[in-house]
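[1] fold the following and give me the result.
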Amino acid sequence: MSRTKNQTKRSTIRRMTSRSNTAIVGCLLTLLHLITPMQGLTHSVFTFTNASTSFGQLVTSSTLVWETYEDPKQLQFAVEGGKFITEDEHYPIYVCRVVIDGVPTSGHTEKVQQKHVCVAALAKRSVNQHFDVLMNKGHLGKIAWKPWRKFNVGIPVGAIRVGDDTYVARHRAQHDTSDGAQHGADYYLGRLEQVGLGKIKVVENGMEKYYDDGELLIETEPFRYELRDIKLDGGRITMRENSTELATGKLENRGDTYDTVEMVMSYSFDYMQYWGAHDGVAKGLPTKIFEKNVDTPAEINWALKHGEKRRENKAVYSKLWPGTAINVTLRGNYVTLDSPYSAKLSAFYYDSESVSRLINAEVRKSYLKDVKMEFSPVYWIENGTVVPTTTTTSTTSTTTHATTTINNEPTPINEPPQVRIEHMGVKHSGPDSLEKTLNDANNEVNSNDAPENMSSKDAALAGIGVSGQSGATTITTATGALFTYLIVTLINL
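    Take a look at the predicted model:
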């Protein structure tokens, strides 16, 4: 009877413990969901460009995306279209897009009972809770609202497309209030429809309205980038070295006297650099990399690996006795360096000043350094046997002697020969420029001061003002720690 009671008690304790552990895991998962950054599905953004004087075509934007809205945290990179003002609130509204009856339609976000909805230019179904938001990731895309009138010829270059022959547009709101104060949105966002000379269609006070003028959202693409002020994260650098055989050769003396012989040894190696990718930075765009203490900047295409074959020549010398030879091998350390870094990225445009931002990315470089020579003992060319050596040493110098056998052949009893190596031509191997900066404390990222996007004086950049870099870093760190704790908890259950 006592055993039965004990078993029942243990069973009850196990069930209580199980329920407690389940509750703990549930809380951890809920907390993880709350602190993990939300990111919805993304869709390409197309902009208009001139293909000739008569025709145009659409190209994929390299800096903007449509992202499915899931959480207010996403709006840190959303493209701002205006302000919404009430007696109690003053908040930005953003460019949004919904698909209604198969038609992509643009509008603006508003808050309805603390939830964001998309007010689009179709009156019967104007408020939508499932929508996309136009994102300018990293705030690196240069976008601006530019005036438009129906008498303008054609679509401006860089106009952002919503659907078939429609483009993101807005019209300034006119609020008639007795007290003169503005209430509601300062702009109504909608779309430009190419009907006749064109019309801007918006939702205004719950009704569809057309206007002959307004503003179009235009993206200006840069034509090149520059990367400067590069700082490595010294605590997260990894370097892998692999000893590599570069070339082999043979020095031989087929003459009749003790003489100097030489040869040229050639080899090649792959030099590779990859400076990572970043939201809002156009993949493949020409980029100059200005590294510290490097006279000529490297030229790459952003977010693409840049590789080149580099060649070097070495002259090898040694004095040898007649009929002898020595084998020579050149070896080097092939290094792969990986490191997170911060740097200032500048984007250059044809029609305006450059714009700069601090970015975080990861760099990888593969290069060759520490080229050294290995050589074999001296051996007879005729039979490959090693030549015996002896040494006579005084207090001031090492002397070398040779004797003559009955066959009048020299039998060296000298020290191993002094083999020398000299570089010829341009030298490409050696410690990389990044490796040389590792001992420079001023060239390392301070982990306590993660860089954020720089403020800009260029008013053409929409959506500037909130940076997600340092916050994202903090959230990522917290998420990693929580994952570790969650795993440990699950194992101990």
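
[2] only C-alpha atoms from now on, for both contacts and neighbour counts.
    Will do.

[3] so which strand or helix has the closest residue to residue 413 other than its chain neighbours?
    Excluding the flanking residues, the one nearest residue 413 by C-alpha to C-alpha, 6 or more residues apart in numbering is residue 389, at 4.3 Å. Secondary-structure element containing residue 389, defined by DSSP states H and E: none, the residue being outside all helices and strands.

[4] and residue 389, how many neighbours?
    Here the neighbour count serves as a burial measure; for residue 389 (other C-alpha atoms under 10 Å) it reads 16.

[5] ok, now residue 299?
    Residue 299 sits with 14 neighbouring residues when counted by other C-alpha under 10 Å.

[6] give the contact list for residue 433.
    With contacts taken as C-alpha atoms under 8 Å, 6 or more residues apart in numbering, residue 433 has the following neighbours: 291-294.

[7] repeat for residue 32
    By C-alpha under 8 Å, 6+ apart, the neighbours of residue 32 are 479, 482.

[8] that's a strand at it, yeah?
    No: when DSSP: H, G, I helix; E, B strand; the rest coil is applied, residue 32 is found to be helix, with no strand at that position.

[9] gap between it and residue 57?
    When C-alpha to C-alpha, to the nearest Å is applied, the distance between residue 32 and residue 57 equals 44 Å.

[10] next one: residue 268
    Counting by C-alpha to C-alpha, the gap from residue 268 to residue 57 is 45 Å.

[11] of the two, which one has the most company?
    A direct count of neighbours by other C-alpha under 10 Å for residue 268 and residue 57 places residue 268 higher, at 15 against 12.

[12] nearest residue to that one in space, please, no chain neighbours.
    That would be residue 311: by C-alpha to C-alpha, 6+ apart, it lies 4.2 Å from residue 268.

[13] for the comparison step, fold the sequence that follows:
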Amino acid sequence: MEIHKKDRKVRRAVFTKNANELEVLLSAADKSARSIKLTWEVVQQKYSDLQIVDEKVYELLLETDADEKELAEEMEIRDTYLKKYTNLRLKVEESSLDNDIHSEHSANSRATVPGSKARQLVESYPAMQENYSKIIDSLKARFGRDDILIEVYVRELLKLILSNAMAQDKMDISTLHDKIESHLRALETLGITKNNCASMLFPLIESCLPENLLRAWQRSAQYSFEEPRENELEEESQDILVHTVDKPVYVCRARINSVWVSGQLRPKKSACVVSLYKKVSEYNQFEVLVSIEKSSRLSWVYKNKYTLISEGAVTSGENILKTYIARRSANSHNKDGSLTYNVGKFTPSENLGVFHLVDQNNNELQFEDGEILVETEPIAYELKSIKLERFRGRFPRTQKKLGEAVLKNEEDVLQHVASVISYKYNYSLFWGKGHGLLTGLPFTVTLPNGTHVKGQWAVPKEELKSEVAPVEKYLEAGTAVNVTLMGNYTESEIPYNATVVAIYKDGEKKEIEIRDTKREKIVSDVIALYDPVYFLHNNSHVPTTTTTTAATTSGTTSTTFKTSTPQEIASEIPTSHKTVDKNNKLSNHEDNHNILSDDQNVDRQNSSEKKPDVPAKPDGACSIGMFSSVTILAVSLVLLRVT
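    Here you go, the predicted model:
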């Protein structure tokens, strides 16, 4: 306990120091909004830290059986710091409000033309908070005729559309879009919203667009876009609904003087009901809280002034005074329109936390306890049930040289020469991001073949891969061949459907259906290209192998040559290794005929199986054949001479 008390003493001193600095800034004649905001942020943080230590000390006092007097003194001291903090908060709010009033008054002055009647009217009022609303009312009464303003903006819009439709040089799309949007926003401030006049504005704007743009728009998937139906919005907001007796109520927020305030969107209403400074208002411009793709795990957690704010509590927005989305059970009378829960905000900086809620009669209610909306974030994802749509994929390929090698046979006999070519490339794999999923969480992909790949969600997996490819060749003695390794660098994009399983710390799992694109960069179709075989001693190509056959006709003798390329010679596989006899060219010539490829050996074996057994020729068969040819040739010459 002594350690906590010492820690609290230091924190109280730091809080008091920063609080005094803030009071000096607030009381200064020339106030600096930036300095006030910065110091106020520090004071908030210091007070929040002090509250945590105060809670620890109070719990330790209860455990040590402290008497009531000591506990009461502890609470009185805490109330002193609370009052000081609350007083500062009210001063900051008043200072911010004054700055807004003065800035808005000066903005009104700048928005009017110097010397005009409107400027004279604005300058006739002193720059005071009470006069701001009077200035606005006077300007509206004299110059704010909505019917005339609507007519002016509609005429300007029609003039813009017609002039662009009839002009030969069309206005560029971005400029046309900006001008139309400015007129539509002006009409919207006067109550003419896009939803009310879309059926009229759409064909007018469409008529001034270029023909090629219209064709592209009509072919797009968004051409038949429809607004989400009520049941679709209910599905996306299912976890955060606050029901009436028979219909759902949605959580919404509206921006008031740069401050986001959470409220409720009731059935058959087009306005967000919020409360600020004990005043309940309805705002037509608002945002609805939805769970994107139903990917969030949301729950309502009980909170009072003695419990800490749960981790993952959903805030109303990035405000100086942070508030949270809250609700509390209502005393429903089972009447039409009665709320089962009152929705609003929870302000932790006010009196250890106060719930500001709105009932069905638009009355603000304040409570010390209620429920806060909390989002529980997963700790990991699992991607499974992947269905790739390859027929819709893209596979752009770029041919790339991966490496080179030289195969040499420096021996005196035929050799089977083998080697490997190593190459590197940048590999990348990206499964997309999805909607409503957290970036950087660890995830596991279960591929269709059953293998598992790990990574970080929505972060591309990139690495420098090293691969090797074997190359081999049968080479004659003293020959070599150059080998080039080629491949296709493919950047594929394949759409897919899958199921993402969100895994939470408590063991619960939530399945989310997603549709995204798998992007992968990889080298494929690797092939080795062999150049012509050459001799090592002079780098000349190995000559082609020829076989000569003689054919005799009635008066002529013809010779036919059968040639083969050097690649075919080098790729032939011998049936048996024979020693090269440099003195016997015939034996060397016969060896060349015995060098066959694997496919040739298979074809030769199959053909030999089909043919009947033929007795082997004797060793002198070659000489007999040559003698017969010479004899036939001599007889032919004799016959020619006789005839």
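
[14] just the contacts of residue 433 of the first structure now: which is nearest residue 12 of the first structure?
    When those are compared for distance to residue 12 of the first structure, the smallest value, 67.0 Å, is given by residue 291; criterion: C-alpha to C-alpha.

[15] quick one: what's aligned to that closest one in the second structure?
    Counting by TM-score structural alignment, residue 291 of the first structure corresponds to residue 447 in the second structure.

[16] how about the contacts made by its match?
    Contacts of residue 447 of the second structure by C-alpha under 8 Å, 6+ apart are 384-386, 453.

[17] ok, which pair from the residues you listed is furthest apart?
    For the contacts of residue 447 of the second structure, with distances taken as C-alpha to C-alpha, the pair at the greatest spread is 385 and 453 (13.8 Å).

[18] of these two, which one has the most company?
    Residue environment comparison for residue 385 of the second structure versus residue 453 gives the larger neighbour count to residue 385, 15 against 11, counting by other C-alpha under 10 Å.

[19] wait, doesn't that one sit right on residue 498?
    Yes: the pair formed by residue 385 of the second structure and residue 498 meets the contact definition of C-alpha atoms under 8 Å, at 5.2 Å.

[20] for the second structure, longest strand please?
    Longest among the strand segments of the second structure by residue count, using DSSP state E, is strand 479-503.

[21] which bit of the first structure covers that strand?
    Strand 479-503 of the second structure covers residues 324-348 of the first structure once aligned (TM-score structural alignment).

[22] got it, and stretch 625-637 of the second structure?
    Stretch 625-637 of the second structure covers no residues of the first structure once aligned (TM-score structural alignment).

[23] just stretch 37-44 of the second structure next, same as before
    Counting by TM-score structural alignment, stretch 37-44 of the second structure lines up with no residues of the first structure.

[24] picking that back up, mean distance, the longest strand of the second structure to its aligned residues in the first structure?
    Relative to the first structure, and after both are superposed, strand 479-503 of the second structure has an average distance of 1.5 Å to its aligned residues, where the measure is mean C-alpha distance after the TM-score superposition for the first structure.

[25] so how far is that strand from its chain's centroid?
    For strand 479-503 of the second structure, the separation from the chain centroid amounts to 21 Å (computed by C-alpha atoms, centre = their mean, to the nearest Å).

[26] need the contact partners of the helix or strand that comes right after it.
    Going down the chain from strand 479-503 of the second structure, the next helix or strand is strand 509-530, by DSSP H and E. When contacts are taken as C-alpha under 8 Å, 6+ apart, the neighbours of strand 509-530 of the second structure outside the stretch itself are 293-295, 425-435, 471, 481-503, 567.

[27] next, the mean deviation of strand 509-530 of the second structure compared to the first structure.
    After superposition onto the first structure, the average distance of strand 509-530 of the second structure to its aligned residues comes to 1.6 Å, using mean C-alpha distance after the TM-score superposition for the first structure.

[28] where in the first structure does the helix or strand just after that strand align, residue-wise?
    Heading C-terminal from strand 509-530 of the second structure, the first helix or strand you meet, by DSSP H and E, is strand 534-535. Under TM-score structural alignment, the alignment places strand 534-535 of the second structure onto residues 379-380 of the first structure.

[29] cool, thanks, signing off.
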